[in-house]
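K.L.:
Model the following, please.
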Amino acid sequence: MKKILVVVDSINVNDSSGSKCNVALIINMIKAGYNVKVYHHSRKDISINGAHCVKINVNKFNWIYILGGFLRFLNRNFNLITTPFIERKIGFSPAFLSDVHDFTRTLKKDSFNPDLVITLSKAASFRPHKALLNIKEWHSKWLAYVHDPFPFHFYPKPYDFYAPGYKYKEQFLINFANKAAYSGFPSLLLKEWMGKFAPDFLNKGVVIPHQLVEIENKEIQLPEFFNRNKFTLLHAGSLLGQRNPKGLIEGFFKFLESNPEANETAQLILIGSISENHSDTFNKHKNKRDNLISINKNLPFDVVYQLQYSVSVNIILEAKSDISPFLPGKFPHCVAANKKMLVLGPENSETRRLLGNDYEYFSEIDNVDVISKLIEKLYFEWKANPNEMLLNKPELLDYLGANNLKFIIDTLLND
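P.N.:
Take a look at the predicted model:
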């Protein structure tokens, strides 16, 4: 049995969509028959059935941690924010470097002797990747997974901006692209996008999509705002400043204006933190019938997962841009739920690539007329037969599943 060592920021599925994706990948590695050991920096001890999980302990006696504590003291007591200044000088915060120190210190003591080492991360941290740069003996069997563009100025518009220490972060990216034997990406478009900045990604990169995992169908009480008897559209995920729901909301209410009877039977549900930039849109469209339900916080993963299976339509909403190279973390859940998706985003996107150019429920995020017509079409299909609102993409079930993952990893191991 081949051994895979996974080094990851967190395996707490409730702390971010990135952690959910990382755990799904680990679960499918186990399902594919690998011997998996996981080093993680979650804030609590967490286990994954079938894997040996080791929590990285914080070493409070290294000078970087002590410096970070002193800076936190200055911030808390004197409102002195020093981290951006330090990042401009050395590229990374003391907290980042302290965590990297903890990872490196622990990994150098490991006796697992893996056949493949995979570094996973979330948000903009890439701490495991920084730690692996310090362990040269593993570079020949290292797969550096890049879940999102990095650094921030390598994001496509409108997400891009120059973070403090961006030159150091850029060099860090080029270093691990060069040193790692392989690189992994959740989408083909992301691999091609990042290859423009680090050509090694094009030569060494493989596409390992976010994974679809079988989750035990527990008896979960769904929220009171959800009514199984209504035509429900669900967007689950944060609405960042760039991820603007205005076109979706206005398209939905235009659909209601054109179809007054739907006021009694249609709901748009938005779950996840909402940027204040969008508050005017929400305030404008409040109504007494509760057609628009907005939950400005994250709900537990298992609740959202069951909602995705129970609603009429799942929504993918991306930013207004020329390209969206991201594979949304919820995409596998939406495929598994087998409900039709309303996809709002740029035409050049990974979601559109996977669903196919002939997928009909697609619009740019700000085309209110098209969005309204698509919702209307979905509504009348639901009225005709609510049990036939199916996605029916079996090829995506295979693409996102453990068998395809095993084929990809076995190809690397036999390289």
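
K.L.:
going forward, measure contacts and count neighbours with C-alpha atoms only.
P.N.:
OK.

K.L.:
show me what contacts residue 374?
P.N.:
Contacts for residue 374 were tallied using C-alpha atoms under 8 Å, 6 or more residues apart in numbering; they are 342, 361, 362.

K.L.:
Which one (most neighbours) among the residues you listed?
P.N.:
When neighbours are counted by other C-alpha atoms under 10 Å, residue 342 leads the contacts of residue 374 with 24 neighbours.

K.L.:
quick one: that one is in a strand?
P.N.:
Yes: counting by DSSP: H, G, I helix; E, B strand; the rest coil, residue 342 is part of a strand.

K.L.:
so who does it touch?
P.N.:
Residue 342 sits in contact with 313, 314, 315, 316, 361, 362, 374, where contact means C-alpha under 8 Å, 6+ apart.

K.L.:
next up, for comparison:
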Amino acid sequence: MKKILVVVDSINIEDSSGSKANVALISNLVESGYDVLVYHYTLKNIQLSKINCFAIPEIKYSPLYFLSRLQRVFSRNSTVNIAPFLEQLFGFSFTFFNDTNSIVRALKKLKFQPDLVLTLSKGGSFRPHYALLKVPELHDKWLAYVHDPYPFHFFPRPYNWVESSYKSREAFFLKVSQKAKYSGWPSQLLLEWMGSYYPDFLKTGTIIPHQNAKYQVKNTIVPDYFDVSKFNLLHAGNLMEQRSPEGLIEGLKLFLKKHPEAKNEIQLLLIGPSSGYSKMLVNYQKDIEELYVQDGNISFEIVYHLQKHATVNIILEAKSEISPFLPAKFPHCIEANKTILSLAPYLSEVKRLLGHDYEFWSEVDDIPKIASIIDKLYHLWKQNPASLFLNRSDLEDYLSADYLKNTIDNLLKN
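P.N.:
Model (predicted):
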């Protein structure tokens, strides 16, 4: 039995979509029959069912720990944000350095002899990757998994955030591309995108999509705002600044203008953080009774339950020339087996996987096309709700533990 060490930022599925994706990947590695040990830096004693997990302790007696806490106290009691200055000076924050040192110290005590070391991160931290650079004896077994472009200024427009320490972060990831024996990517487009900046990734890269893992969900009560008898269009997830729902809502308005008889049968639900669009959404809700907005973080179990009972699941992405991301919720939408309304650029990983002839796709701001798609979906639902089952066994297989096992086995053979 092959042994896999997973070094991961967090296994708390409630803290981010990235952690959900990480836990799903870990679960499917175990499902595939590997002997898996998880070293995680969640800073909570979280255990995963039937998986051997070790919570890496934070170093609390060091100059870096003291400096990180001093900076936090200063930030709380001052209107001056000194973080950009410090990161430009040192490359990363004191907290980042202390965190990565904590991971390194734990790895240096490791007695487990893995055949493969997999680093997983979330957001923009990549702390496990930075730590692995300091453990060269593991480099010939290292698979560096990269879930998003890094650093932030390598995101495609309209994401345009340039960090003060971007040069240090570029140098860090150049080392990752050179030292890791393998690199893993959730999408083909992301591998190609990052490979244009770091060519070594094109040599080491293998596609490991976000996984469709088996979840044990308790009997979740359907929220009052969700009427299962209606034609429900559900967007579950963070409406970031770059992901505007305006085209979607205007498409709904145009549909309702043409088909006012549908008003009592349709509902568009936007579930998840949306504070950046609060004013716009409040104004829309005044005119559109069929629009429901639930701002803030929603528990994973409720979201998972709603996705399985929605009529249509929406994956909304930014207006851009390309979207190389595979959203972490994509496997859940495939498992839900409901039609996906994809609002994305023509060059997007979601569109690539659904197929170039997939009919329920539109640019995010193409209001007439969005209205036309809603029209077609609504009338299909009226004729036969079962006609909106997705029925994509190819994608179910692509996101499965069996496909993952085949990918890892081939990697280790070579």
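
K.L.:
Let me see the TM-score of these two.
P.N.:
Once superposed, chain against chain, the TM-score is 0.98 (TM-score structural alignment, normalised by the length of structure 2); 414 aligned residues with a C-alpha RMSD of 1.1 Å.

K.L.:
Just put the contacts of residue 342 of structure 1 in TSV and tack on secondary structure and distance to residue 62 of structure 1.
P.N.:
Conversion of the contacts of residue 342 of structure 1 to TSV gives the following (DSSP: H, G, I helix; E, B strand; the rest coil; distance: C-alpha to C-alpha, whole Å):
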residue	secondary structure	distance to residue 62 of structure 1
313	strand	51
314	strand	48
315	strand	47
316	strand	44
361	coil	54
362	strand	52
374	helix	58
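
K.L.:
Just give me the closest of those residues to residue 204 of structure 1.
P.N.:
Among the contacts of residue 342 of structure 1, residue 316 lies closest to residue 204 of structure 1 (C-alpha to C-alpha), at 29.9 Å.

K.L.:
residues near the closest one, how many?
P.N.:
By the measure other C-alpha under 10 Å, the count of residues near residue 316 of structure 1 is 20.

K.L.:
With residue 204 of structure 2 instead?
P.N.:
The number of residues packed near residue 204 of structure 2 is 18, by other C-alpha under 10 Å.

K.L.:
Also residue 125 of structure 2?
P.N.:
Other residues within reach of residue 125 of structure 2, judged by other C-alpha under 10 Å, total 14.

K.L.:
quick one: secondary structure of it?
P.N.:
Following three-state DSSP, residue 125 of structure 2 is assigned to coil.

K.L.:
Next up, the contacts around it.
P.N.:
Taking C-alpha under 8 Å, 6+ apart as the definition of contact, residue 125 of structure 2 has no neighbours.

K.L.:
What's the match for it in structure 1?
P.N.:
With TM-score structural alignment defining the correspondence, residue 125 of structure 2 maps onto residue 125 in structure 1.

K.L.:
secondary structure class for the residue nearest to residue 217 of structure 2 when sequence neighbours are not counted?
P.N.:
Here the nearest residue to residue 217 of structure 2 in space, its sequence neighbours aside, is residue 301; by C-alpha to C-alpha, 6 or more residues apart in numbering that works out to 6.3 Å. Applying three-state DSSP to residue 301 of structure 2 yields a three-state assignment of helix.

K.L.:
quick one: residue 301 of structure 2 and residue 220 touch, right?
P.N.:
Yes: using C-alpha atoms under 8 Å as the test, residue 301 of structure 2 is close enough to residue 220 to be in contact (7.1 Å).

K.L.:
So if I had to pick from the two, which one is more boxed in?
P.N.:
residue 301 (17 against 12).

K.L.:
how close does the more buried one sit to residue 345 of structure 2?
P.N.:
With the distance defined as C-alpha to C-alpha, to the nearest Å, residue 301 of structure 2 ends up 30 Å from residue 345 of structure 2.

K.L.:
How about residue 260 of structure 2?
P.N.:
Residue 260 of structure 2 is 30 Å from residue 345 of structure 2, by C-alpha to C-alpha.

K.L.:
ok, those two, which is more surrounded?
P.N.:
Regarding residue 260 of structure 2 and residue 345, a neighbour count based on other C-alpha under 10 Å identifies residue 345 as having more, with 23 against 11.

K.L.:
would the more buried one count as being in a strand?
P.N.:
No: according to three-state DSSP, residue 345 of structure 2 belongs to no strand; its state is coil.
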